[in-house]
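Asks: Structure of the sequence below:
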Amino acid sequence: LWINSIEYVCRGPPAAVPALTPIGLIALVGLLSVIAAMSVRRRK
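Replies: Got it, this is the predicted structure:
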């Protein structure tokens, strides 16, 4: 899935790159928040 999207971005027009960037940032923030929440719950 990620490989296909990367190939599409590389082959597609440059305008497609900024469109996928916010989605990637949101995904990273979501994963980090989940990991942080789990670590905080384990410490308590």
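Asks: contacts and neighbour counts: CA atoms only from here.
Replies: Fine.
Asks: Any figure for the gap between Gly24 and Trp2?
Replies: Look at Gly24 and Trp2: by C-alpha to C-alpha, to the nearest Å, they are 10 Å apart.
Asks: Please identify which of these two sits among more neighbours.
Replies: Set side by side, Gly24 and Trp2 show more neighbours around Gly24, with 11 against 7, by other C-alpha atoms under 10 Å.
Asks: Second chain to compare with the first, below:
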Amino acid sequence: MDLSALTGAVDLTTVTAGILAIAALKMLPAVARWATARIVSMFGR
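Replies: Below is the predicted model:
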């Protein structure tokens, strides 16, 4: 079974982009909470 075509299609940049996209999606709720708290604290002064 020759998988060279499959492994050639999945190069390092594709894997890196996928990992970064997943990391961004996991961080998004925390960043949104932080930004909301900062904006609310600015108006609360």
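Asks: care to give me the TM-score?
Replies: Once superposed, chain against chain, the TM-score is 0.53 (TM-score structural alignment, normalised by the length of structure 1); 29 aligned residues with a C-alpha RMSD of 2.1 Å.
Asks: The residue nearest the centre of structure 2: what secondary structure?
Replies: When C-alpha atoms, centre = their mean is applied to structure 2, the residue found nearest the centroid is Ala24 (1.9 Å). Using DSSP: H, G, I helix; E, B strand; the rest coil, the structure places Ala24 of structure 2 in helix.
Asks: Structure 1: which residue goes with that one?
Replies: Counting by TM-score structural alignment, Ala24 of structure 2 lines up with Val17 in structure 1.
Asks: Nearest spatial neighbour of that match, chain-adjacent residues omitted?
Replies: Spatially, and ignoring its direct neighbours in sequence, Val17 of structure 1 is nearest to Val9 (6.1 Å; C-alpha to C-alpha, 6 or more residues apart in numbering).
Asks: Look up how far Arg41 of structure 1 lies from the one you found.
Replies: 38 Å.
Asks: who's more crowded, these two?
Replies: Val9 (17 against 9).
Asks: What residues sit buried inside the helix or strand containing the more buried one?
Replies: Under the criterion of DSSP states H and E, Val9 of structure 1 resides in helix 2-11. Using 16 or more other C-alpha atoms under 10 Å as the test for burial, helix 2-11 of structure 1 gives Val9.
Asks: Name the residues that touch that helix?
Replies: 16-17 (C-alpha atoms under 8 Å, 6 or more residues apart in numbering).
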